[in-house]
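**Student:** here is the input, now give the coordinates:
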Amino acid sequence: MLQEINYRSLGKRRILVAEDTSVNQFLVRRIIEGWGLEVDVANNGQEALTMVQSGEYDLVLMDIQMPVMDGIEATRHIRQLPQSGKATVPIVALTANFLKGDREKYRAAGMNDFLPKPFNESALFVVVSNNLQQQGVPIKPKQPLRVERPVDGELYDLSSLRGMSGGDEKFVNKLVQMYITLSGESLLLMKEELKNGQYDAVGKLAHKMKAPAGTMKIAGVKDIINRIVAVPLEDASVQLPDLVQQLDKEMQYCLGRLRVEFPD
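**Tutor:** From the prediction side, this is the model:
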């Protein structure tokens, strides 16, 4: 029989989270600090490299796609540091777009492990625990205090988020408000980039929106985002205008419902 995970079993550890999306930063920090660990956040790979050089960390959670310097390049630089303790720090890739062959690419860059986004608390704990050389931990997620019924036929589902929050509605409300702000800003930027024919930038913005939509379990939004991310650059001028229009319509409806349920 699987045993409940002891989330306070890792002792005093210091974790660096390299992630450029505010919603993901807020969520991961909250989860890890709940285990009794210390957390620092880097907004891009360059910041992560600088912080590893100047600080002492037991593990780095490294997003792959970030501005200034991506996670793979940052990992390569860390592995070349002259201090052996810093150069060998465990690095776990966080990615919302895991493709065939990516595991080998991450390993070749010097990463120890990977975790697809979005993830739940138990999956994050197991990968962190394993890479801190702790004994293997059987996965048994904590049960949410109450189950959230999807609104409007699967529009969104916050039950997993509430489970990770331990029933802290203030935390859930703050994360939802951050999601509303981030999504609104990203959507405006996406439409502007599309208007200017910057199709690669449209894809990058969609990728940035992917994990938060997964965390919120917004199935309709996530499906359109996945389709935008998958559009080949040579087909972008034909396919993206309709997809971005679909995303705009679905996102505005979803954000409207969230604003009603979670008034600022």
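
**Student:** only C-alpha atoms from now on, for both contacts and neighbour counts.
**Tutor:** Noted.

**Student:** now do the end-to-end distance for stretch 163-174.
**Tutor:** By CA to CA, to the nearest Å, the extent of stretch 163-174 from end to end equals 15 Å.

**Student:** please point out which parts of that stretch sit buried.
**Tutor:** With burial defined by 16 or more other CA atoms under 10 Å, the residues of stretch 163-174 counted as buried are 163-166, 171-173.

**Student:** list just the nearest of these to Glu47.
**Tutor:** Nearest to Glu47 among the buried residues of stretch 163-174 is Phe171, at 26.5 Å by CA to CA.

**Student:** for comparison, sequence B:
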Amino acid sequence: MGLSICKNLIEMQGGSISVESKYGEGTVFHFKLPYKIGTTEMLAQEEQAPENYSLIGEKRILIAEDVELNQFIARQILESWGMDVAVAANGRIALEMVQEQHFDLILMDIQMPEMDGIEATELIRKLGDTRLANIPIIALTANALKGDNHLYFQAGMNDYITKPYTEEKLYSVLSKFLPANPLSVAPVVEMAKPSTRILVEEGISLSNNYVEEGLLYDLTMVRQIGKGNPDFIGKMVTLFLEQLPSDISKLKEYSQKDEWESLSKLAHRMKPSIEGMGIHSLKTIIRELETRSRNNESIHSSELKKMVAFTCETMEKVLVQLRLEFPK
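**Tutor:** Here you go, the predicted structure:
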């Protein structure tokens, strides 16, 4: 398994791998990658130069994702690059759309209802039309656990991105599989930050240190993704607030009924939103809830219930604070 993954990764980068083996002596593996040797000066220039995201624009991308908030983030970023974006709410719909429409790349969430990303990818790779079967597929996952990535490659995915992700991270992965647009010569323009006047009018806190002021969230990542656009920030907060009461209610219900598998799946789905909204006090706890509930640690149910209670209490406070800062 490990050698197969190594071979795929190296060949995806245009390289090659070979082996020499002698019985009783050992085995030596050689690989070549077509990269130029860099210099300190080149590294400094690369760090200073902002990415021109439009270089891979004008491509058609399919987002297979069931969470509306995650759909909105991905679509907002890709469309700002000049991409034509379509959305599928689960793997089954994605499989149908791939056979009916042209796409240059698929962003495939792993956990979705009806058909997950792993199964959808495996079925796409088995399609009779090689053009469709070979379309680049990038996994979107809230799992940062080592060892999970081999499942994605084994299913036929080309790469993966851990949620929540930055615009730079998304571009660095997609640019490996999407050829640059030779006609795209638009200059790189750094987005101006919104003025203090606009921020005040939109009800956005001007403080950089949310924790010290008592707020339980930090919208730094949201502002970075939206390039300070108040409409984007407002939409993100609205989608989060619409989903939050239901998530809190389900957490309490699953905890009361000892439905730990359902609670684990819910915690997994909530992770990107909690991290993206900067609710730092819950980042570790929500991961613990997902892992320990999935492992069916019923003997520690009292401890898990305390973690759920703390999570719900914190989320309810966040709900109130966000509604105060972003009134309808």
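
**Student:** tell me which of the buried residues of stretch 163-174 of the first structure fall in helices.
**Tutor:** Among these, the ones falling in helices (DSSP state H) are 163-165, 171-173.

**Student:** which SS class is Ala139 of the second structure?
**Tutor:** Following DSSP: H, G, I helix; E, B strand; the rest coil, Ala139 of the second structure is assigned to strand.

**Student:** nearest spatial neighbour of it, chain-adjacent residues omitted?
**Tutor:** Tyr160 (4.3 Å; CA to CA, 6 or more residues apart in numbering).

**Student:** okay, now the residue mapped onto that neighbour from the first structure: neighbour count?
**Tutor:** Superposed on the first structure with TM-score structural alignment, Tyr160 of the second structure falls opposite Phe114. Using other CA atoms under 10 Å, Phe114 of the first structure has 21 other residues around it.

**Student:** now name the helix or strand holding Phe114 of the first structure.
**Tutor:** strand 113-116 (DSSP states H and E).

**Student:** rewinding a little: of the buried residues of stretch 163-174 of the first structure, which is the nearest to Ile72 of the first structure?
**Tutor:** Using CA to CA, these come closest to Ile72 of the first structure at Met164, 28.5 Å.

**Student:** tell me which residue of the second structure matches up with that closest one.
**Tutor:** In the second structure, Met164 of the first structure lands on Ile225 (TM-score structural alignment).

**Student:** same thing with Ala211 of the first structure?
**Tutor:** So, by TM-score structural alignment, Ala211 of the first structure is matched to Pro272.

**Student:** is it true that its match lies in a strand?
**Tutor:** No: assigned with three-state DSSP, Pro272 of the second structure falls outside any strand and is helix.

**Student:** how about it, nearest residue that isn't a chain neighbour?
**Tutor:** In space, Pro272 of the second structure is closest to Pro164, 5.0 Å off (CA to CA, 6+ apart).

**Student:** residues in contact with the one you found?
**Tutor:** 142, 272-273, 275-276 (CA atoms under 8 Å, 6 or more residues apart in numbering).

**Student:** including neighbour count and distance to Ile5 of the second structure, could those go into a markdown table?
**Tutor:** Formatted as a markdown table, the contacts of Pro164 of the second structure follow (neighbours: other CA atoms under 10 Å; distance: CA to CA, whole Å):
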| residue | neighbour count | distance to Ile5 of the second structure |
| --- | --- | --- |
| Ala142 | 21 | 21 |
| Pro272 | 21 | 27 |
| Ser273 | 21 | 31 |
| Glu275 | 22 | 30 |
| Gly276 | 23 | 31 |
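
**Student:** which among those residues gets closest to Glu201 of the second structure?
**Tutor:** Gly276 (23.5 Å).

**Student:** please identify the helix or strand for Asp200 of the first structure.
**Tutor:** helix 199-215.

**Student:** where along the stretch 1-150 of the first structure do the strands fall?
**Tutor:** 14-18, 38-42, 59-63, 91-95, 113-116 (DSSP state E, counting those that start in this stretch).

**Student:** run through the residues that contact the closest residue in space to Glu154 of the first structure that isn't next to it in sequence.
**Tutor:** In space, Glu154 of the first structure comes closest to Ala219 once its chain neighbours are excluded; the distance is 7.0 Å by CA to CA, 6+ apart. Taking CA under 8 Å, 6+ apart, we find Ala219 of the first structure in contact with 154-156, 213.

**Student:** at 10 Å instead, please
**Tutor:** Ala219 of the first structure sits next to 154-157, 213, 225 when contact means CA atoms under 10 Å, 6 or more residues apart in numbering.

**Student:** preserved in the second structure, out of those?
**Tutor:** Retained in the second structure: 155-157, 213, out of the contacts of Ala219 of the first structure (criterion both residues aligned by TM-score structural alignment, their matches' CA atoms under 10 Å).

**Student:** just checking, Met69 of the first structure touches Thr50?
**Tutor:** No: between Met69 of the first structure and Thr50 there is no contact under CA atoms under 10 Å: 11.5 Å.

**Student:** neighbour-wise, which of those two wins?
**Tutor:** Set Met69 of the first structure next to Thr50 and count neighbours by other CA under 10 Å: Met69 wins out with 18 against 13.

**Student:** so for the aligned residue in the second structure for that one, what's the nearest residue that isn't a sequence neighbour?
**Tutor:** Counting by TM-score structural alignment, Met69 of the first structure corresponds to Met115 in the second structure. Computed as CA to CA, 6+ apart, the closest residue to Met115 of the second structure that is not its neighbour in sequence is Gly91, at 4.7 Å.

**Student:** what does Ser246 of the second structure align to in the first structure?
**Tutor:** The pairwise alignment with the first structure assigns Ser246 of the second structure to Glu185, based on TM-score structural alignment.

**Student:** who are the contact partners of that match?
**Tutor:** Counting by CA under 10 Å, 6+ apart, Glu185 of the first structure has contacts Tyr179.

**Student:** looking at this, it is in a helix?
**Tutor:** Yes: secondary structure of Glu185 of the first structure (three-state DSSP): part of a helix.

**Student:** so it versus Gln252 of the first structure, what's the distance?
**Tutor:** For Glu185 of the first structure, the distance to Gln252 of the first structure equals 12 Å [CA to CA].

**Student:** buried residues, stretch 282-289 of the second structure. List them.
**Tutor:** Neighbour-count burial for stretch 282-289 of the second structure [16+ other CA under 10 Å]: 282-283, 285-289.
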